[in-house]
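Q: the following comprises the amino acid sequence and a computationally predicted model.
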Amino acid sequence: MRLLALETATLAGGAALLDDGRLVGEIRLDIALTHSERLMAVVDQLLQDCGCEVQSLDALAVSIGPGSFTGLRVGAATAKGLALALEVEVAPVPTLDALAAILPFADAPVCPLLDARKGEVYCSLYRWGATGMERQWDYLALPPEEAAARLEAPVIVLGDGVAACRPYLARLGEGLREAGPVHSVPSPAVVGALGHAILAAGGGIPAERLAPLYLRPSEAELKARRA
């Protein structure tokens, strides 16, 4: 199965191509400077570099959030347009899952923390077991102090939301480990790997059903409600 994966939920996103679960190529880019046309240019460049025609794609995977509202809309629209044109399924990959999966078979619970702005972080908690990664919490949007209060040592934290939580995590002492800046955002390749597993398990969906996971209303929606 030839799979194109898109990650646009965070500031450092991009695209990856996988063939039967094996990474063939990956391109990263600054989503903060990106619109849909540039993302498609990256997809075209990736396919060209890998010697692959877009018509040969069997499925797509896309990071659905939570994350940047603008980035999620760009990723979902691009994935939906390609999937409709190619008549293939899409694997919706939660962004927090993709971030946690950067640390396979970690020896302690893993808590990805993404900056949600407006004084909140997106978070969840995962444990690795014999059958793989298991999510322990719902996907949450919380103030940093509330997210930190839910954690117990030992725990590994990662993501661009760690800085906001750090003052409240000090109580965990040596039981707290930070994965470091190299693991601050999910990679397109990991989105592809999780997407491949979703599709193999029959979890692919038609393009028409693809929708971002926002967790909270956008600023435009809040303004509309107040109007």
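A: That came in fine, so what should we check first? Predicted model, so just to flag it, every value in this text is computed and none were measured.
Q: only C-alpha atoms from now on, for both contacts and neighbour counts.
A: Noted.
Q: for the residue nearest the centre of the chain, which non-adjacent residue is closest in space?
A: The chain has Thr95 as the residue nearest its centroid, 2.4 Å off, counting by C-alpha atoms, centre = their mean. Leaving out its chain neighbours, the residue that sits closest to Thr95 by C-alpha to C-alpha, 6 or more residues apart in numbering is Gly65, at 4.8 Å.
Q: and the one you found, how far is that from Ala170?
A: 28 Å (C-alpha to C-alpha, to the nearest Å).
Q: who's more crowded, these two?
A: With neighbours defined as other C-alpha atoms under 10 Å, Gly65 and Ala170 compare such that Gly65 has more, 30 against 12.
Q: could you double-check that that one lies in contact with Ala98?
A: No - using C-alpha atoms under 8 Å as the test, Gly65 is too far from Ala98 to be in contact (9.8 Å).
Q: residues near Ser220, how many?
A: That one is not Ser; residue 220 is Ala. 9.
Q: put this beside the first:
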Amino acid sequence: MKLLAIDCAANLCAACVYDATAKQELGHQVLDLGKGHAEQLMAVIAEALEASATDYAGLGAIAVSVGPGSFTGLRVGVSTARGLALALKIPAIGVTTLEALAAEAAAAFPGRAVLAALDAGREEIHAAFYDERLVLTYGPAAATLADVVAMAKETSPVLAGTAAALISASARLAAAKGAGERPKPLYMRGADAKPQAGFILSRQER
């Protein structure tokens, strides 16, 4: 069976044709866009099909990245996959970004647990933990960096994803520092929020 995979979860607008029977990629096309997935995706798919010498009629399924990722990119990718699947009367299959990262890491480091993690910004990590058999045991979930670092220190998994370097660095620093004072926020400037003068009540004399 030939499968068309679509990924618009992040900056990339990508499509790949994969032969599930032969277990090999037949052709792909990737654009690093940042934005504009809706305008480019169908052309990217057409080029992937051409590179693989396959047409829509030769497909047996559509796979699509369902996130975490860019809201707009995910919407474009998922709606396109569902539309194509409906028109071709074939299944549409969702795959999370974290699953894909974990599978890639597990192939490179067989027999190791995997922590797939994406830096979501605003001090938030999107993470999922997979055991040595690639069975999901945690997540997908939004977590703090401290929580994910603690998980990494406890299990020593393979780290995969955009937050991997951040987690690894934090874990190394924490190990070097050891136990000490309780962590406190490091504020580099004062709070933005200040009382509004018009709402300050005058002190009543008694």
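A: On my side now, so go ahead. Nothing here was measured: the structure is a model prediction, and the numbers come from that model.
Q: which parts of structure 1 are helices?
A: 36-49, 69-86, 95-100, 144-149, 162-169, 188-200, 219-226 (DSSP state H).
Q: please identify the most buried of those helices.
A: helix 95-100 (a mean of 27; mean count of other C-alpha atoms under 10 Å).
Q: circling back: the helices of structure 1 into CSV, with extra columns for distance to Arg135 of structure 1?
A: Putting those into CSV (distance: least, C-alpha to C-alpha, whole Å) gives the following:
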stretch, distance to Arg135 of structure 1
helix 36-49, 30
helix 69-86, 22
helix 95-100, 8
helix 144-149, 15
helix 162-169, 19
helix 188-200, 14
helix 219-226, 29
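Q: what's the closest of these to Val121 of structure 1?
A: Checking the helices of structure 1 against Val121 of structure 1 by C-alpha to C-alpha gives helix 144-149 as the closest, at 6.0 Å.
Q: gap between the counterpart of Val121 of structure 1 in structure 2 and Ala143 of structure 2?
A: Using TM-score structural alignment, the partner of Val121 of structure 1 in structure 2 is Ile125. Computed as C-alpha to C-alpha, the Ile125 of structure 2 to Ala143 of structure 2 distance reads 5 Å.
Q: show me which of those two is the more surrounded one.
A: Ile125 (23 against 17).
Q: picking that back up, what is the equivalent residue in structure 2 for the residue nearest to Thr95 of structure 1?
A: Gly65 of structure 1 maps onto Gly67 in structure 2, by TM-score structural alignment.
Q: what comes up buried for stretch 147-163 of structure 2?
A: Under the neighbour-count criterion of 16 or more other C-alpha atoms under 10 Å, stretch 147-163 of structure 2 has 148-149, 151-153, 157-163 buried.
Q: so which of those belong to strands?
A: If you go by DSSP state E, those have 158-160 in strands.
Q: with distance to Tyr130 of structure 2 added, can I get these in a markdown table?
A: A markdown table is the format used below for those (distance: C-alpha to C-alpha, whole Å):
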| residue | distance to Tyr130 of structure 2 |
| --- | --- |
| Val158 | 10 |
| Leu159 | 11 |
| Ala160 | 11 |
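Q: closest to Arg112 of structure 2 among those?
A: Nearest to Arg112 of structure 2 among these, with distances taken as C-alpha to C-alpha, is Val158, at 6.6 Å.
Q: list the contacts for that closest one?
A: Neighbouring residues of Val158 of structure 2 by C-alpha atoms under 8 Å, 6 or more residues apart in numbering: 105, 109, 112-115.
Q: so what corresponds to it in structure 1?
A: Using TM-score structural alignment, Val158 of structure 2 lines up with Ile156 in structure 1.
Q: then Gly36 of structure 2?
A: Match for Gly36 of structure 2 (TM-score structural alignment): Thr34.
Q: repeat that for Ile93 of structure 2.
A: In structure 1, Ile93 of structure 2 lands on Ala91 (TM-score structural alignment).
Q: also Ala51 of structure 2?
A: Under TM-score structural alignment, Ala51 of structure 2 pairs with Asp49 in structure 1.
Q: skipping adjacent residues, who's closest to that match in space?
A: Gly25 (7.9 Å).
Q: would you mind finding the match for the one you found in structure 2?
A: Using TM-score structural alignment, Gly25 of structure 1 pairs with Gly27 in structure 2.
Q: its match and Leu49 touch, don't they?
A: Yes - the criterion here is C-alpha under 8 Å, and Gly27 of structure 2 meets it with Leu49 at 6.9 Å.
Q: okay, and the common contacts of the two?
A: In contact with both Gly27 of structure 2 and Leu49: 16-17, using C-alpha under 8 Å, 6+ apart.
Q: now do the contacts for Ala103 of structure 2.
A: So Ala103 of structure 2 contacts Leu134 (C-alpha under 8 Å, 6+ apart).
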